[in-house]
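Q: sequence isn't available, so here's the structure alone:
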């Protein structure tokens, strides 16, 4: 699809991958509605978008709030005359054993990572159907393809988001709305500052700029999925399909190191 001149609603736009997605689209002359909880950070993203050659408005709020979801879509349509691309990028994480997770953290991950994107997509569909070329992009995670200990709830939400995208792609096949899912690996963003999933745990960090570029390239090529996996992660994904019991043993051996590495990983 054409990745320039579009009206785009982007959640999680205040930092990390979301900010780089906004800047990458800005360089292609797009018009962005920047959504997130931190208005000051969103204004910083907006300034970057305008400096890069795009247009942007800020709609700060809580993606789990139904009234805010409707308002964000309305602002995008009113400001830019329609909505062409919805990017469900907002996400939170709380790592640790399930027994030690608070019920609040479990529910918040479910609501922000999975329920909110489904409901925002539902609310945006009438506007997207009016676009001559429309798309929905969901930001999942490599842990949506690979179940890892200490990320049970997070992985469940990201796996669910991937299956949601797959189902919607087929549901909307005759509506001219393309659906793509992006699966980033461990990425050097503020969300990962409290994690230890670097070289010591066996995962190489990607850059948010590279993830954003891959998203735009994938959308332009009408890809169905974009997977960002380092060599170790790709090996684990392959093993998970071909010999899952052997991978179980590999992960069992790395569990003590992994548990220590992620014990403080929380970005809510």
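A: Perfect, thanks for sending it. Fair warning: this is a prediction, and the values are worked out from it, not measured in the lab.
Q: every contact and neighbour count from this point should use C-alpha atoms.
A: Noted.
Q: so which residues of this structure form helices?
A: Ranges of helices within the chain are 16-26, 39-51, 66-80, 103-110, 116-129, 152-171, 208-220, 231-242, 244-262, based on DSSP state H.
Q: put this beside the first:
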């Protein structure tokens, strides 16, 4: 895939992994972007940081259908179409299921999954017109292996995984490469309230390896190394073994997730 002339849409693109995607794509010659974010100031800073890039900056909330429809209209009007959609926007509210507020449960589902699906649906007419298009859906390692105190978040990210697979099979007749990314804990604003007991991944590394995966035609880019790959296989074939690991880590996880909320 030649990225230079691609029209690229990134949700949650003004910070974290989304911004790292933007930087990596610019390095590889891309110059036409629609960036969606909930806050205006981080979006405005992008024009200062990347003055030579053609930006369409859109303040919007992917959990709101009216914003999704406005995003698609602005992309079509000001970018002239779309070749690549990177569904990166996401939120997290960790804790025991009975302790997470109803509002946080609804918002996690609406932003992480429902909004992603609706935006993809509304963008699909533009993406289908691309001669060489792609959709990158950012899931999570928890989308493969769910853990205590992340029940809702894990459910949304597992939904992203299944959505990607179904989408790829449904639109196989179009030149669209549909790929899913599974980061582990990554050093982004989303993780600032998490009490981590190990070093986190660099978002720039996540973006670089993800774009490498896109250009290599990979369907899934899974972070966490060989051990994560083994654990995914075990979780599928012998889930009770992962249950035992979760039991052993239960108290530690409960403590570490007490304040992990980025909504």
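A: Now that the structure is in, tell me what you want to look at. Here the structure is a predicted model, which is why all the values come from computation and not from measurement.
Q: so what number do they get for TM-score?
A: Once superposed, the chains reach a TM-score of 0.94 (TM-score structural alignment, normalised by the length of structure 2), with 262 aligned residues with a Cα RMSD of 1.5 Å.
Q: taking the helices of structure 1 together, which one is wrapped up most tightly?
A: Most buried of the helices of structure 1 by mean neighbour count (mean count of other Cα atoms under 10 Å) is helix 16-26; its value is a mean of 25.
Q: packing partners for that helix?
A: Under the contact criterion of 3 or more Cα pairs under 8 Å, 6 or more residues apart in numbering; DSSP states H and E, helix 16-26 of structure 1 touches strand 31-36, helix 39-51, helix 208-220.
Q: cutoff 7 Å now
A: Using 3 or more Cα pairs under 7 Å, 6 or more residues apart in numbering; DSSP states H and E, the elements in contact with helix 16-26 of structure 1 are helix 39-51, helix 208-220.
Q: in structure 2, what residues pair with the last one?
A: Think helix 208-220 of structure 1. Aligned using TM-score structural alignment, helix 208-220 of structure 1 spans residues 203-215 in structure 2.
Q: and the contacts of the matching stretch?
A: Here stretch 203-215 of structure 2 makes contact (Cα atoms under 7 Å, 6 or more residues apart in numbering) with 1, 16-17, 20-21, 24, 181, 186-188, 221.
Q: ditto for stretch 158-165 of structure 1
A: 113-114, 138, 140-141, 143-145, 179-181.
Q: before we move on, what about stretch 176-183 of structure 1?
A: Residues outside stretch 176-183 of structure 1 that contact it (Cα under 7 Å, 6+ apart) are 133-142, 162, 165, 169, 215, 223-228.
Q: if we go to 8 Å?
A: Contacts with stretch 176-183 of structure 1, where a contact means Cα atoms under 8 Å, 6 or more residues apart in numbering, come from 128-129, 132-142, 144, 162, 165-166, 168-169, 172, 215, 219, 222-228.
Q: wait, residue 62 of structure 1 touches residue 71, no?
A: No. Residue 62 of structure 1 is beyond contact range of residue 71, at 11.1 Å (criterion: Cα atoms under 8 Å).
Q: of all pairs in the contacts of stretch 158-165 of structure 1, which one is the farthest apart?
A: The span of those, defined through Cα to Cα, is set by 143 and 179 at 19.8 Å.
Q: who has more neighbours out of the two?
A: More crowded of residue 143 of structure 1 and residue 179, by other Cα atoms under 10 Å: residue 179, with 28 against 23.
Q: quick one: contacts for residue 64 of structure 1?
A: For residue 64 of structure 1, the contacting residues are 111-112, 115-116, by Cα under 8 Å, 6+ apart.
Q: please redo it, this time with the cut-off set to 10 Å
A: Contact partners of residue 64 of structure 1, counting by Cα atoms under 10 Å, 6 or more residues apart in numbering, are 108, 111-117, 119-120.
Q: now residue 70 of structure 1
A: Per Cα under 10 Å, 6+ apart, neighbours of residue 70 of structure 1: 63, 119-120, 123-124.
Q: which of those residues lies closest to residue 194 of structure 1?
A: Nearest to residue 194 of structure 1 out of the contacts of residue 70 of structure 1 is residue 63 (Cα to Cα; 23.4 Å).
Q: distance of the closest one from residue 10 of structure 1?
A: Look at residue 63 of structure 1 and residue 10 of structure 1: by Cα to Cα, to the nearest Å, they are 11 Å apart.
Q: so what sits against both of the two?
A: With Cα under 10 Å, 6+ apart, residue 63 of structure 1 and residue 10 have common neighbours 35-36, 72, 88, 90.
Q: related to what we said a few turns ago, now render the contacts of residue 70 of structure 1 as a markdown table, adding distance to residue 247 of structure 1.
A: Shown next, in a markdown table, are these (distance: Cα to Cα, whole Å):
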| residue | distance to residue 247 of structure 1 |
| --- | --- |
| 63 | 36 |
| 119 | 35 |
| 120 | 36 |
| 123 | 40 |
| 124 | 40 |
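Q: please point out which of these structure 2 shares.
A: For these, the aligned pairs still in contact in structure 2 (both residues aligned by TM-score structural alignment, their matches' Cα atoms under 10 Å) are 63, 119-120, 123-124.
Q: ok, so of those residues, who is nearest residue 150 of structure 1?
A: Residue 150 of structure 1 has its nearest neighbour among those in residue 63, at 25.2 Å by Cα to Cα.
Q: ok, now which ones touch the closest one?
A: Residue 63 of structure 1 neighbours (Cα under 10 Å, 6+ apart): 11-12, 35-37, 69-70, 72, 88, 90-91, 111-113, 115-117, 119-120.
Q: could you rerun that using 8 Å?
A: 11, 36, 69, 112, 116, 120.
Q: closest one of these to residue 195 of structure 1?
A: residue 112 (19.7 Å).
Q: wait, isn't that closest one in contact with residue 88?
A: No. Counting by Cα under 8 Å, residue 112 of structure 1 sits too far from residue 88 to count as a contact (10.1 Å).
Q: looking at those two, which is more packed in?
A: The neighbour count for residue 112 of structure 1 versus residue 88, taken as other Cα under 10 Å, is higher for residue 88 (28 against 21).
Q: what number of residues lie near the closest residue in space to that one that isn't next to it in sequence?
A: Nearest non-adjacent residue to residue 88 of structure 1, counting by Cα to Cα, 6 or more residues apart in numbering: residue 138, 4.8 Å away. The local packing of residue 138 of structure 1 (other Cα under 10 Å) involves 24 other residues.
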